[in-house]
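*Asks:* following is a predicted model, sequence given first.
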Amino acid sequence: MTGLSPLQQLYEKYTTNVSGRLFLASIIVGIVAGIGAILFFAALTQFSHYVLHSAANYFPPEPAGEVSGHAPLGGAIRWWVLLLAPAIGGLLSGILVFTWAPEAAGHGTDGMIEAFHHKRGIIRKRVPIIKAISSIITIGSGGSAGREGPIAQIGAGFGSYLATVLKLTDDERRTLVLAGAAGGIGAIFRSPLGGALFTVEVLYKRDFEGKSLIPALVSSIVAYSIFASTFGWGLMFQIPPFVFNHPVELVFYALLGVVCAGVGLVYIKIFYGLRDRVFHGLRIPAQLKPAIGGLVVGLIGIAAPFVLASGYGYLQQAMNGELTVRFMLIAFLLKIFTTSFTISSGGSGGVFAPSLFIGGMLGGAFGQLCAELFPGLISNPAAFVPVGMGAFFAGAAKVPISAMIMVSEMTGGYKLLVPLMLSSSTAYLATGRGTLYEKQVNRMADSPSHLGDFTIDVLETMIVDQAFHPSDNVPRVRQDTPLSRVQALFSEREENYFPVIDQNDKIVGIISLRNVRAVLFDGDADHLLIAQDLMTPAVTVTPAESLKSALKKFIEFDYGQIPVVDYRDERKIIGMLTHEDVIESYNRQVEKRKLAF
């Protein structure tokens, strides 16, 4: 480094190793994420003012930390505006998204998760911009959605772009994607620690991306500081001085976790059920579907306007103990449907805010009912509101740690951390594998991004014969089999994949339940389609083949099951190897090696 200035020497020192590069890049990403959060929040606030305040004359309550300063003008609410605004917003958002960036549809965070696991952390440059604008239109016009999806896309998109410009590795790009998402979420929700934890936790159902935590923290701190310098350092919500000092209340908080888990599973079923069984089956351009969802939201909104947009102001009222049990029960039930119609139709926005609303209202109603049924045992029923917020999102999104931290940071209710821990853990365990985020994988070992970190050395020494369960009863589907017969076969069997064979019994393809479901609601498909039309490339393994090779085939073709054939006669199918078989065999071998040491 002879001849370099001290500043140049410092730069060279910090950029010649991975930790230094990521530290400096995380600061840059945090700056951009903070500025992006400011612009997004300001634009959303202004657009909401134009539509809901000025046009509809509807002034919903606001959380204590986000008072806009716009006072009600008096006069009646223009109900026809509340009816039409979500539909018009859905139409504009649908045209924008499905014309220029279809991957920006839905709740956004899944897009970031998918980019991490399956796309080397690469996010198209236009996606964050389209996502931000479409989400502003959707939420600002009354759509029931939140900010975490779009703001995560903004930060993650810049992190991906910066890594590409700096010619960083795929692993470093993935880290900056998480750092960018953490910066955006930590800033806009005033939750720097929770935002960082959320991005490393939401990737998996039962694991953490631990090595990305420090860059995520750095970015989140920087972004939060920039955002708070503009909009103030206060909390999003102001709550009464709740305290936990009655151990018997833990019984009720544990029950709240179970209730949140049950409602969360119903929410997930409705959310994706509407998408798969209603909107995917509509034979209209995708650009129009969010308008239909928005129209339903508007119809619900004219009867119950409190379920439009984020609803944070009503959460504030619930924490203050100002809402009745009846109101809160109606609110959380209707919020499930308005959120599902908004986002499942292709509308743009996040699921964090609606989940907080559903959980908070559910918790508030539960707390009041328990206080009435067991007088003297519940010190403050309104304390169940913030606990319900955290527990519901912890279970529905599989993020127990970040959910409780984010709620604590947003409310300042750290004295409720013990019941939050219990309710969130209970909800997380009780929901099982159910999750709002489809792109989550179970553990790091299940992610293609960690294929080389966890599996290659072990799986190279193992063969398929050690993992699969032999069977001479594997169904085969001839390539000319009608769709109706294929559907019947899937309904009769537990398998999700069948080999497709030709007239010579040679395997020519794979047909999956996923592909059959894609045409399930097409009335003409039964008469027009045969197995050959729906099959995907043929992939097989042999008993002597290494599990490393088998796993690569699972990843490359995105299959859940692969036929195992006799290497002496590939027409003879001797069983099916599942992706779970590979992972379970890997885990058993790892445990054996641990015991050997």
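*Replies:* Cool, the structure landed. Just so it is clear, the model here is predicted, and its values are computed rather than measured.

*Asks:* okay, CA-based contacts and neighbour counts for the rest of this
*Replies:* OK.

*Asks:* hmm, residue 413 is touching residue 239, no?
*Replies:* Yes: Residue 413 lies in contact with residue 239 (Cα atoms under 8 Å); the separation is 7.3 Å.

*Asks:* strands of the stretch 251-400 of the chain, start to end?
*Replies:* Along the stretch 251-400 of the chain, no segments are classed as strands by DSSP state E, counting those that start in this stretch.

*Asks:* okay, pairing it with this:
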Amino acid sequence: MRLPPSARPLMQWLFLGGLVGIVSGVASAVFLYLLDLATDFRERHTAIVYTLPVAGLVLGALYDRWGKPIRGGNNLVIDSVHEGDTRIPLRMAPMVLLGTVLTHLFGGSAGREGTAVQMGGSLADAVARRFGVTATTRRELLAAGIAGGFGSVFGTPIAGTMFGLEVVVIGRMSYEALLPSLVAAVVGDLVTRGLGIVHTPYPVPAPLPLTVPLLGKWLVFAVAVAGVAVLFVELTHRLKKAWERHVPALPLRMAAGGALVVALWWLVGTDAYLGLGVPTILRAFSDPNLPGEAFALKLLFTALTLSAGFLGGEVTPLFFIGAALGNVLARLLGLPLDLGAAVGLAALFAAAANTPLALSIMAVELLGASVLPHVVIVSTVAYLLTGHRGIYPSQRLGRLKHGGPLLRRLVPLRELPQEPDRPGVDRAPE
């Protein structure tokens, strides 16, 4: 029996998307298992943090020798979606996994989304090459790899699906990749959970009806979130450029960055800002005595770690920064503490990554449906206020955030002039 033409794309994506989901889910499960082991070892043997500069020197030498083709990280994956001749080497998956686990083992402040996205992207590209798919199908498979990695590492398959569509182009959604992204994210999540991985449970805030005074508070909240998002993005990017300009050798750069992280750790006198920082994220939901400077310190630890070249992502550190900031703002604005932490957790990453829809859905998957209207409001306003910048310089801009016609071409954020409203960004005729 021959399948009708309309059923063939469905069967193709069930197979290819499912395959990407399986390999992404297995990779995430292995990664999360090793990450737990590394974190547990570091917490029981805190003195290992003093060796972070040495670890940076060795990691930098290894990465400088064998990792140059994959040094773009998440930006390489996004570039590959847009540029058919940009390949993602399969070595990215094991190298970024090992590098991130070692970063956490020795005390660097980093996340896990970057690793999952890069593993998903490199494995998806390997699947595309293995089956000799067209350039168009390959791009859609790469989006599925992003979705599969993101969804499986956080246990949020629907948010992973939306993230794979939304992160690639600001102002346009890649709906042609919707089905493969959904299949990869759902299958990846099922595989990761099936292999015994248990994701962190977050508190579920009680429902709070929207009122006019509450809307005013959320607007103030959004302004603060946008300001911190801009600070994180600009500090991380500028520190990275300064490191590359003054310390061009990657091993020395990572060693020096590791030394600064160790010095900062010694000065603050707590391990709370090392690694993922999940205990402090959970504490932000209930502790009115959380230090007001916690969000700023985590921001500094993370910017130093990532700008120096250590591997990992930004999501969980931004969750920490956002939840701690939300805790402070909730106390100042008279909001429920758990709701403030929940909204800050999701909205800060939404603003920094230009993905307000994905993070609004992620908030529901992690924190329950009661947070949805509040997260959407704050994420949207903060997303607009951050301007045309983000943690991924390779993100393409399809339309200016405040509206107007489509741009003549998709412009990477790294190529934008300081003020994209000025001449220099071509816009399509109205």
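*Replies:* Sure, I can see it. Note that the coordinates shown come from a computational prediction; the quantities given were computed from them, not determined experimentally.

*Asks:* superposed, what's their TM-score?
*Replies:* Comparing the chains after superposition, counting by TM-score structural alignment, normalised by the length of structure 2, produces a TM-score of 0.89; 417 aligned residues with a Cα RMSD of 2.8 Å.

*Asks:* quick check, central residue of structure 1?
*Replies:* residue 437 (3.3 Å; Cα atoms, centre = their mean).

*Asks:* could you find the closest non-adjacent residue to that residue?
*Replies:* Spatial nearest neighbour of residue 437 of structure 1, chain neighbours left out: residue 110 (5.8 Å); criterion: Cα to Cα, 6 or more residues apart in numbering.

*Asks:* now which residue in structure 2 aligns to the one you found?
*Replies:* When the two structures are superposed using TM-score structural alignment, residue 110 of structure 1 falls opposite residue 75 in structure 2.

*Asks:* again with residue 40 of structure 1
*Replies:* Aligned counterpart of residue 40 of structure 1 in structure 2: residue 31 (TM-score structural alignment).

*Asks:* confirm that match sits in a helix?
*Replies:* Yes: secondary structure of residue 31 of structure 2, determined by DSSP: H, G, I helix; E, B strand; the rest coil: located in a helix.

*Asks:* contact partners for it?
*Replies:* For residue 31 of structure 2, the residues meeting the contact criterion (Cα atoms under 8 Å, 6 or more residues apart in numbering) are 97, 101.

*Asks:* and for residue 60 of structure 2?
*Replies:* With contact set as Cα under 8 Å, 6+ apart, residue 60 of structure 2 has these partners: 250-254, 309.

*Asks:* same check, this time on residue 307 of structure 1
*Replies:* Residues in contact with residue 307 of structure 1, defined by Cα under 8 Å, 6+ apart, are 144, 301, 331, 334-335, 338.

*Asks:* closest one to residue 487 of structure 1 out of those, please.
*Replies:* For those, the residue nearest residue 487 of structure 1 by Cα to Cα is residue 338; the value is 32.2 Å.

*Asks:* count of neighbours near the counterpart of that closest one in structure 2?
*Replies:* Using TM-score structural alignment, the partner of residue 338 of structure 1 in structure 2 is residue 301. Neighbouring residues of residue 301 of structure 2 were enumerated by other Cα atoms under 10 Å; the total is 22.

*Asks:* look at the residue nearest to the centre of structure 1 and give its secondary structure.
*Replies:* For residue 437 of structure 1, the secondary structure call by three-state DSSP comes out as coil.
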